[in-house]
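S.K.: Quick one: sequence plus predicted model below, questions after.
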Amino acid sequence: MKRWWHRYFRTPGELEAMGVVGINMRNARFVLPNNPRRLYDLVDNKIRTKLLAERQGISVPETFGVVRSPKEIRRLDRILGERDSFVVKPARGSGGKGILVISGRDEDRYIKPSGSVVSPDEVRFHLQNIIAGLFSLGGKRDVALIEDRVKPAKVMTELSFQGAPDVRVVIFRGYPVMAMLRASTRESDGRSNLHQGALGIGVDIATGRTVHAIHHGRPVTVHPDLKVPLIGVQLPEWDRILEIAVTCQQMTGLGYLGVDMMIDEERGPIMIEVNARPGLAIQLANGVGLLKRLVPTDARARQIPDEELREKIRFSRNTFAARMQEV
């Protein structure tokens, strides 16, 4: 008889049979051979990434200001003006650390998506922490970006508690191999960070329809706070999302990457950032091990080294259509 924990805890042999990729395998087999170190700064620096994307005709959030030193923090009131919503983020942050989202204003105070209140002094203190490198890769000094807050499409907000969900697409050698939606919960305080209690929702590469979901690593079918179904939801403009993801691979030259996007109510898909070391929870969100998709993709790329963008997308949609496998 299988014990209750068997569904959630697997032996190394079981994980290997299911094609689950761990950190060591990801780094040694996929990241290091395909991502030259000289290209990392193109994605580790969000300012450079946004410039590259704009040259490719990809929509990105408008930048209100860049704060590079403690002295420039004094310009905050001038940068923000009368804006009711904005996002503050480190240029070299990772894993969603250091991102402050403001969704409203109450006189001289700012309101986060969770409803908690932030004073102007707290925003300035947050900017100081970003510049000091508290959230940056390696703890090095950083600069802060102040951006427009995306106004997410209604179908997206219906799946997320007081926060704007984002879509991540993992690309390998120019082919989309796996995708997920990250949606916030009351527990995650409006953030889309899975480690803080957000939901990971697997998305079918072929159709853009949600097929599987997890909360703290365990399968769920409804949102824990909103009580809405999480499975069978069609994401809008899926063709464009895949096109942006593959274009981001071409513009950076990285062979293995994750592309994060949000879907704006008016502008459609907007590229938020590119990650040269995308996390592995996307496998749980989809109920499928990445190795089952990376191996056939590698074989295809070797067979047809110069395949066109649209053909790469066609191959992935035909090959990786969801079959509801569960990890």
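M.R.: Happy to help now that I have it.
S.K.: Please count neighbours and contacts with C-alpha atoms only from this point.
M.R.: OK.
S.K.: which residues touch the residue nearest to the spatial centre of the chain?
M.R.: For the chain, the residue nearest the mean C-alpha position is residue 260 (3.6 Å; CA atoms, centre = their mean). Contact analysis of residue 260 by CA atoms under 8 Å, 6 or more residues apart in numbering lists 166-169, 271-275.
S.K.: what secondary structure does it sit in?
M.R.: Under DSSP: H, G, I helix; E, B strand; the rest coil, the three-state class of residue 260 is strand.
S.K.: show me the biggest helix of this structure in terms of residues.
M.R.: helix 238-252 (DSSP state H).
S.K.: contacting residues around it?
M.R.: By CA under 8 Å, 6+ apart, helix 238-252 touches 39, 42-43, 52-53, 56, 58, 169, 171, 173-176, 207-208, 255, 257, 259, 261, 269, 271, 274, 309-310, 313.
S.K.: Which one of the contacts of residue 260 is nearest to residue 83?
M.R.: Closest approach to residue 83 among the contacts of residue 260 (CA to CA): residue 272, at 20.2 Å.
S.K.: Okay, one more to line up with it:
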Amino acid sequence: MKRWWHRWIRTPGELRAMGVVGINMRNARFLLPNNPRKLYDLVDNKIRTKQLAIDHKMAVPETYAVVRNPHDTSVLEKLLKGRESFVIKPARGSGGKGVLVIVAREGGYFIKPSGSRLTLDELKHHCSNILAGLFSLGGRRDVGLIEYRVHPAKVLTEISFQGAPDIRVVMLKGYPVMAMLRAATRESDGRANLHQGAIGIGIDLATGRTVRAVHHGHPIERHPDLKVPVVGVQLPHWDAILDIAVTCHEMTRLGYLGVDIMIDEDLGPLMIEVNARPGLAIQLANGVGLMRRLEPALERSQSHPHDSHDQKIAFSREAFGVKLSAP
């Protein structure tokens, strides 16, 4: 018998029975009641988020420079002096938009993970687009961050095509409810963004082992470019990753959020960003409807309002481990 994700068209009743959460339900039942509007800027502005993380003793990628105005863009060469690799991203970007990864320099050119070569003028143009708000939420004027490029742990580079994979953990009331790894493909140009062609890989919350993978919504067992297995991979530092996720809830006070983390080969887990409106594709990656995780977490928060940091992690690992994940 085929499972629910093998058929594209489902009735609303079937989706409810599967526990699938849609945009409207997410917004009405989980975002609005749990995320006060006044707290959004803590996570919508990556500069503020990074400072909060530093204040809470979390490791984050080093910031090399901030491009705040056209003058900073004009002296970009000076800001990049001595930097062979780096990432340029909008402070208020979302969905991976505007993130430019440079892995090396050759003469006057800057090399992307795909091997494409960019000139300094093209980098300046990209920064100008960031300042103009081309990639930011609501099209607001923005600033650009130039920061350390994560060098992924070897176990992750083996399952990602020329790009750094990241881990998304979705939280409710401080309880991790679902996690996935997003790995780059040739199509996604080194970006770990599912809408740009990356693959989503579900993770067992109890162990940090990958359990399922999808590419453009279709289940897969192997990476479409590298042809290596992407299911059954043990992620390193899983205890630390869950600890970071719960700390992000504590530092932002947001009730419903997504936390993005990368694992550096030398530095270990690094908190990349926090999202107050996490997407729903994580359900496809895990083959489980979010409602089956969110309702137990909500009930636990109401019955045990004084659960500690460690108790929240322990509950999630026990309640949402693979042994209980089958639909």
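M.R.: Cool, the structure landed. All values reported here derive from a predicted model rather than from experimental measurement.
S.K.: still on that earlier bit, tell me the one of the contacts of residue 260 of structure 1 nearest residue 22 of structure 1?
M.R.: Closest to residue 22 of structure 1, out of all of the contacts of residue 260 of structure 1 and judged by CA to CA, is residue 275, at 17.0 Å.
S.K.: next one: stretch 77-91 of structure 1 to chain centre, how far?
M.R.: From the chain centre to the centre of stretch 77-91 of structure 1 is a distance of 21 Å (CA atoms, centre = their mean, to the nearest Å).
S.K.: Could you pull out the buried residues of it?
M.R.: 84-91 (16 or more other CA atoms under 10 Å).
S.K.: Need the contacts of residue 260 of structure 1 in JSON lines (columns: distance to residue 2 of structure 1, secondary structure and neighbour count).
M.R.: Formatted as JSON lines, the contacts of residue 260 of structure 1 follow (distance: CA to CA, whole Å; DSSP: H, G, I helix; E, B strand; the rest coil; neighbours: other CA atoms under 10 Å):
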{"residue": "166", "distance to residue 2 of structure 1": "36", "secondary structure": "strand", "neighbour count": "23"}
{"residue": "167", "distance to residue 2 of structure 1": "35", "secondary structure": "strand", "neighbour count": "27"}
{"residue": "168", "distance to residue 2 of structure 1": "34", "secondary structure": "strand", "neighbour count": "26"}
{"residue": "169", "distance to residue 2 of structure 1": "34", "secondary structure": "strand", "neighbour count": "27"}
{"residue": "271", "distance to residue 2 of structure 1": "44", "secondary structure": "strand", "neighbour count": "26"}
{"residue": "272", "distance to residue 2 of structure 1": "43", "secondary structure": "strand", "neighbour count": "20"}
{"residue": "273", "distance to residue 2 of structure 1": "42", "secondary structure": "strand", "neighbour count": "22"}
{"residue": "274", "distance to residue 2 of structure 1": "41", "secondary structure": "strand", "neighbour count": "26"}
{"residue": "275", "distance to residue 2 of structure 1": "38", "secondary structure": "strand", "neighbour count": "21"}
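S.K.: can I get the residues you listed in a markdown table with distance to residue 212 of structure 1?
M.R.: What follows is these, written out as a markdown table (distance: CA to CA, whole Å):
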| residue | distance to residue 212 of structure 1 |
| --- | --- |
| 166 | 16 |
| 167 | 14 |
| 168 | 15 |
| 169 | 15 |
| 271 | 24 |
| 272 | 23 |
| 273 | 24 |
| 274 | 24 |
| 275 | 23 |
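S.K.: on average, how far is the longest helix of structure 1 from the matching bit in structure 2?
M.R.: Compared with structure 2 after fitting, helix 238-252 of structure 1 deviates on average by 0.2 Å (mean CA distance after the TM-score superposition for structure 1).
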